[in-house]
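> Got a predicted structure plus its sequence, pasted below:
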Amino acid sequence: MKSTLAFMTLLATALAQSSCTAEPAPSATATAVPNPYTPGYFGVISARSASPIHLLSLTARGGKFYLGGPGPSSYCPVEVVGDACPPGNYTVLAGGDKTLAMGVVVPGGQQAYVAPDGSLSYTQAHSAYIPTDSIIDQFSVDAPEDGQAFGYLHFETGFVACPAGEGQGYQVFGQVSNAIFGPDCLGFSALTVATDEPGAWQY
């Protein structure tokens, strides 16, 4: 509970400091010099002003990522670790220096990747399986600059969110060349908010 409150307080403070008018940031390109900033744990919220996805939290659910909709799917073996279980009610990521991981405690971790259909995805706990032709090495993170509250998480070709069905929010995709996105899909900036603890035992 303590870490949950700390994270939510940090997010609220960051939102209060922001102008809340951010437009999608330019996507990094394949020729960009990698940013040496390597963050620890961080949460992500979307930014696309005057849209239904503006300032929604990125949520890990069922192996995919969403903006809005139900909370994250998480698990912790309480009977084994007891009070050591993280709260599991918000999504935390780690890394961002080419590769991206889930902010979890489970041995072996969980890796994030962009699947062949473009869906931003993550591996199951205790499994390293990633579908063939997935992209695992095109992520980067920019640290906050000039007193700004947020940093940025990038995928080289950008992120897009598409309606996932009633009550399910918007599913997040990487804008890969072989994916077709409808007119109701929206590009967005992924704003990062640092936190000092993992979000779940596993997602």
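Yep, that arrived.
> Every contact and neighbour count from this point should use C-alpha atoms.
Will do.
> Val81 sits in which helix or strand?
Element membership for Val81, per DSSP states H and E: helix 78-81.
> Residues touching that helix, excluding its own?
If you take C-alpha atoms under 8 Å, 6 or more residues apart in numbering as the criterion, helix 78-81 is touched by Cys85.
> Which helix or strand lies directly C-terminal to that helix?
Next element after helix 78-81 (DSSP H and E): strand 93-95.
> any idea how far Ala179 is from Asn198?
Check again: residue 198 is Pro, not Asn. Taking C-alpha to C-alpha, to the nearest Å as the measure, Pro198 falls 32 Å from Ala179.
> Compare the two (neighbour count), which wins?
Pro198 (25 against 13; other C-alpha atoms under 10 Å).
> residues near the nearest residue to that one once chain neighbours are set aside, how many?
With sequence-adjacent residues excluded and distances taken as C-alpha to C-alpha, 6 or more residues apart in numbering, Pro198 is closest to Gly103, at 4.5 Å. When neighbours are counted by other C-alpha under 10 Å, Gly103 registers 25.
> Please verify my assumption that Gly103 contacts Leu93.
Yes: between Gly103 and Leu93 there is a contact under C-alpha atoms under 8 Å: 4.5 Å.
> what do these two both touch?
Joint contacts of Gly103 and Leu93 (C-alpha under 8 Å, 6+ apart) are Tyr41, Phe42, Pro198.
> ok, how many other residues are close to the second one?
When neighbours are counted by other C-alpha under 10 Å, Phe42 registers 25.
> Got another one to weigh against that:
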Amino acid sequence: MKSTVYPLTIFASLLVSTKATPVPVDVSSTSLKECGDQWYSPCSYTCRVGADSNALCPVVNGEAMDDCAGACYTPLCYSCNGTALAENPRKSSGTFTLTASNPDQAFDGQPIQAAGNHFWVGGHAATYCPSNVGSICNSFPNDTTIIGNGYMATVVPGGQEIYWQTDGALAFTQAHSISEFNLSYYGGGIAYEGGGYFGPNGEDLITCPVTPEGSNMTAWKLFARLVGVEFPGSCVGLYAVVHDQNITAGAWQYT
């Protein structure tokens, strides 16, 4: 798929401004650093030295964004030719797994797994294989959640679809059912070749600690920051990184 190159003005509402207000404090007594005529906290920003001037780019999900002629972006979905941003190629076919990325969190690098018709950071995938289908399930990884563009990578008749619920949660249908509870957006997120996985309209992802029904343990549930949805302060932002797979199914069905 050919990348489309856009002038930076088109992305004005999507990208983070590099402008920052100088901090009116005694910098000699703080851990702030200088970037041109601006002071910043290394915990929240990084200084990108460009051809024209220094630019502050924020640290998002534990990772500093890159600078493209004054606009900050993540290479998980964009690339820069020096003066303009190009959206990276989106995945149009094939299967993939997802891992969580946020170097500031203990779950960094953990797989994103399917269980209870939702997606979770870490833990194990919940799968099922009926005894009357023979040994076919021995060929599946089973504890690895594999998905495609809008579907679970399974072989159960009728398949299993992925969708977004009204609270921003990423969910999937039960086997032998087309019911989509609290449907907000049909289909999965936007996956980029060799990049990241984002919400249905390119929204950032977030994970929140919840206690699944029937459990007394806390787990990290996956959501997208859908417009109008508010999340508690206990939630943490993350990137979901795409990893291509060369198999068509990860399980007979996910449960």
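Great, that's in hand. The structure displayed is predicted, hence computed values, not measured ones.
> Superposing both, give me the TM-score.
Put the two chains on top of each other and the TM-score (TM-score structural alignment, normalised by the length of structure 1) is 0.73; 169 aligned residues with a C-alpha RMSD of 2.6 Å.
> which ones are touching the counterpart of the residue nearest to Pro198 of structure 1 in structure 2?
Using TM-score structural alignment, the partner of Gly103 of structure 1 in structure 2 is Ala153. With contact taken as C-alpha under 8 Å, 6+ apart, Ala153 of structure 2 is in contact with Thr95, Ile146, Ile147, Gln160, Thr248, Ala249, Gly250, Ala251.
> Check Ala112 of structure 1 too.
Contacts of Ala112 of structure 1 (C-alpha under 8 Å, 6+ apart): Thr99, Leu100, Ala101, Met102, Leu120, Ser121, Tyr122, Thr123, Ile136.
> Find the nearest non-adjacent residue to the counterpart of it in structure 2, please.
Superposed on structure 2 with TM-score structural alignment, Ala112 of structure 1 falls opposite Ile162. Excluding its sequence neighbours, the residue lying closest to Ile162 of structure 2 (C-alpha to C-alpha, 6+ apart) is Phe172, at 4.3 Å.
> cool, and Pro36 of structure 1?
Asp97 (7.2 Å).
> how many other residues sit next to Asn178 of structure 1?
9.
> so which helix or strand takes in the aligned residue in structure 2 for it?
Under the alignment (TM-score structural alignment), Asn178 of structure 1 pairs with Gly228 of structure 2. If you go by DSSP H and E, Gly228 of structure 2 is not part of any helix or strand.
> Please apply the same query to Cys72 of structure 2.
Secondary structure from DSSP H and E places Cys72 of structure 2 in strand 71-73.
> I'd like the distance from that strand to the chain centre, please.
Put simply, strand 71-73 of structure 2 sits 17 Å off its chain's centre (C-alpha atoms, centre = their mean, to the nearest Å).
> Tell me how far stretch 51-64 of structure 1 lies from the chain's centre.
On C-alpha atoms, centre = their mean, the centre of stretch 51-64 of structure 1 falls 8 Å from the chain's centre.
> residues in structure 2 aligned with it?
By TM-score structural alignment, stretch 51-64 of structure 1 lines up with residues 105-118 in structure 2.
> Identify the residues contacting the longest strand along structure 1?
Across structure 1, the longest stretch assigned as strand under DSSP state E is strand 186-195. Identification of contacts with strand 186-195 of structure 1 by C-alpha under 8 Å, 6+ apart yields 7, 10-11, 14, 23-25, 39-48, 149-154, 158-162.
> What helix or strand is Ala6 of structure 1 located in?
helix 2-17.
> first to last residue in stretch 111-129 of structure 2, what's the distance?
One end of stretch 111-129 of structure 2 sits 22 Å from the other (C-alpha to C-alpha).
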